[in-house]
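**Student:** can't give you the sequence, but here's the structure:
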């Protein structure tokens, strides 16, 4: 079924690109950003929409016919769709604003975060009793409810979604990082395996020079599935090791914003950090940044699974 998912994703993403071009659903590019990105003005965005649709179209028939795993898979998938819908609303607002020249441009952080918190909390409530490893040893629950585990998993889900979201921004980077982080889980989680498949179909068009950008729906879904799969099949504490690049990406934004508010100066040329390397005195080519971040992710994913003895 991975082959079916990959081919369906490849077909739907290609169809989406043609529709986007016909309707002018192009991505605006920051004029104060990397100069090399100016040529990308007008490239179709929200490419995560078709590959998430492909994921759902393959997953649900498998699950309801008894071939898509147990209830853990449904929990992961519903979390991915919930987070994906939040990102999809953001994508829709951006496209509509560009097309009409007005209206709300995007979801503000104060609007997006409560929605993410709600989805993450529901996920954590059902996932905490099923987690594959002890989460917070020595901290009991309240009235039989593992409240501290629920709070931890809520935080991990929100953090993962936003970290993977910030990792997007360079051709092929997020898709490659997401695939590598999930590789150890291919034989354990059908949802993770299907996500890898649909990302391969998407990457056909997102490889440099990208013909489509992912947008928030895709990045949110990747972050949700990565978090869910590591929590339920591996170990929640391995996720920040394997996903070191997304962790560094989100930390670079936090550091940049906090330092600028305090001093009026910047730590990085531009955040997230992949844009910093595009703007240093001797800029790294976009393809080098993506490939080097893939390599770091591969090494750190191997380290994470070595720490687990090569098995969950």
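**Tutor:** Looks like it arrived, so ask away. Please read all numbers here as calculations on a predicted model, not as lab measurements. Numbers count the residues shown, from 1 in each chain.
**Student:** only C-alpha atoms from now on, for both contacts and neighbour counts.
**Tutor:** OK.
**Student:** hmm, residue 301 is touching residue 241, no?
**Tutor:** Yes - shown here, residue 301 and residue 241 form a contact pair, counting by C-alpha atoms under 8 Å, at 6.8 Å.
**Student:** among those two, which residue is more densely surrounded?
**Tutor:** Using other C-alpha atoms under 10 Å as the criterion, residue 301 and residue 241 rank with residue 301 on top: 24 against 20.
**Student:** contact partners of stretch 304-312?
**Tutor:** Defining contact as C-alpha atoms under 8 Å, 6 or more residues apart in numbering, one finds that stretch 304-312 is touched by 184, 233, 234, 235, 238, 239, 241, 242.
**Student:** same question, stretch 289-299
**Tutor:** By C-alpha under 8 Å, 6+ apart, the list of residues contacting stretch 289-299 reads 170-173, 176-177, 180-181, 242-245, 274, 277.
**Student:** also stretch 19-34?
**Tutor:** Counting by C-alpha under 8 Å, 6+ apart, 37-38, 40-45, 95, 98-99, 213, 270, 275, 278-279 sit against stretch 19-34.
**Student:** most widely separated two among those?
**Tutor:** 99 and 279 (29.8 Å; C-alpha to C-alpha).
**Student:** which positions in stretch 262-275 come out as buried?
**Tutor:** 266, 268, 269, 270, 271, 272, 273, 274, 275 (16 or more other C-alpha atoms under 10 Å).
**Student:** ok, and here's another one to check against it:
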């Protein structure tokens, strides 16, 4: 089983690695370049025009890897396809958002209402599929045996998670390799958790996604040759939320994806502080920009955030399976 999972990782990695050099020049020819907001850090203005919508690259790798695991090894399950659905669904919303931004040459794509409506539809469909199978409505608390049955409230919690996490990953995608590196760590953690839980479907998905993101990171690390755009950031968030729900690790996701939570919290704090007192707590939010404007190099910010993410992921694995990998 382990060797087969690693083969799936290798397939998605290689497909992404081969596809990227063909797709990135295509994005350039189509002038699908990133628009950099004027209020952002001045150092980011030089990134204007860098191809975006690169999330398509690792999504192609993901689909290729899943197909191989399904057709050759028959290792996919309903969980795998549910995760593929929610990932591609949120990726499609991001793709539409990116396309509108590029065609309109501004930093606004879909309206907030349009985004939420699309995410709500996908989340509800995901829950309807869940109701056809025997999924738990209990909420587990990491590191303890304590569980709470949410009963009728659980569907609302599922929808909240499926909308909230993609928006958190979207906020985190603000530096070269930041989100892709943190996502590699998070999916690796879930691959381990699913493997120990003998949840084959989630293990397959997490491992294949891990391979695809590793391939993408080669082109997205500083200096980035391509950005994932909302296509990638929303897809990643949908996948992480879906895995947390299907493995009954909803609260644990706040540990494994702790950096995403911190980034979101920094924005909330900044907005509340400015609206109530007129003062900003951070030089700029999300918080990765605060450190950048404090004099840290972009690579230093990304590296430190990766290390924090890795530490939290190891803690999350320990809380779930009781060992440190």
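**Tutor:** Good, I have the coordinates. As the structure is a computational prediction, the values presented were derived from the model and not from experiment.
**Student:** need the helices for the stretch 1-150 of structure 2, in chain order.
**Tutor:** 2-29, 55-71, 78-104, 112-131 (DSSP state H, counting those that start in this stretch).
**Student:** buried sites along the shortest one?
**Tutor:** The neighbour-count check on helix 55-71 of structure 2 (16+ other C-alpha under 10 Å) flags 55-69 as buried.
**Student:** residues contacting it, please?
**Tutor:** 8-9, 11-16, 19-20, 23, 75-76, 84, 88, 91, 204-205, 208-209, 211-213, 215-216, 227-233, 235.
**Student:** repeat the analysis, applying 7 Å as the threshold.
**Tutor:** Here helix 55-71 of structure 2 makes contact (C-alpha atoms under 7 Å, 6 or more residues apart in numbering) with 8, 11-13, 15-16, 19-20, 75-76, 208-209, 212-213, 216, 228-229, 231-232.
**Student:** and what of stretch 206-223 of structure 1?
**Tutor:** 17, 43-49, 52, 80-81, 83-85, 87-88, 90-91, 160-161, 164-165, 171-172, 178, 205, 287.
**Student:** you'd agree residue 86 of structure 2 is up against residue 240?
**Tutor:** No - counting by C-alpha atoms under 7 Å, residue 86 of structure 2 stays clear of residue 240, with 9.7 Å between them.
**Student:** distance of the residue nearest the centre of structure 2 from residue 247 of structure 2?
**Tutor:** The residue lying closest to the centre of structure 2 (C-alpha atoms, centre = their mean) is residue 236, at 2.5 Å. Shown here: residue 236 of structure 2 relative to residue 247 of structure 2, a distance of 17 Å by C-alpha to C-alpha, to the nearest Å.
**Student:** cool, and residue 104 of structure 2?
**Tutor:** 40 Å.
**Student:** what about these two, which has more around it?
**Tutor:** Using other C-alpha under 10 Å as the criterion, residue 104 of structure 2 and residue 247 rank with residue 247 on top: 17 against 11.
**Student:** trace that one over to structure 1, please.
**Tutor:** In structure 1, the residue matched to residue 247 of structure 2 (TM-score structural alignment) is residue 233.
**Student:** residue boundaries of the strands in the stretch 151-300 of structure 2?
**Tutor:** Assigned by DSSP state E, counting those that start in this stretch, the stretch 151-300 of structure 2 shows no strands.
**Student:** and the two most separated of the buried residues of stretch 262-275 of structure 1?
**Tutor:** Farthest pair in the buried residues of stretch 262-275 of structure 1, by C-alpha to C-alpha: 266 and 274, 15.0 Å.
**Student:** give me the distance between stretch 121-136 of structure 2 and the centre of its chain.
**Tutor:** 20 Å (C-alpha atoms, centre = their mean, to the nearest Å).
**Student:** residues in contact with that stretch?
**Tutor:** Outside stretch 121-136 of structure 2, the residues touching it (C-alpha under 7 Å, 6+ apart) are 86, 89, 155, 159, 162.
**Student:** buried stuff in it?
**Tutor:** For stretch 121-136 of structure 2, by 16+ other C-alpha under 10 Å, it's 122, 123, 124, 126, 127, 130, 136.
**Student:** one more: stretch 249-261 of structure 2?
**Tutor:** Of the residues in stretch 249-261 of structure 2, those buried (16+ other C-alpha under 10 Å) are 249, 250, 252, 253, 254, 255, 256, 257, 258, 259, 260, 261.
**Student:** brilliant, that's me finished.
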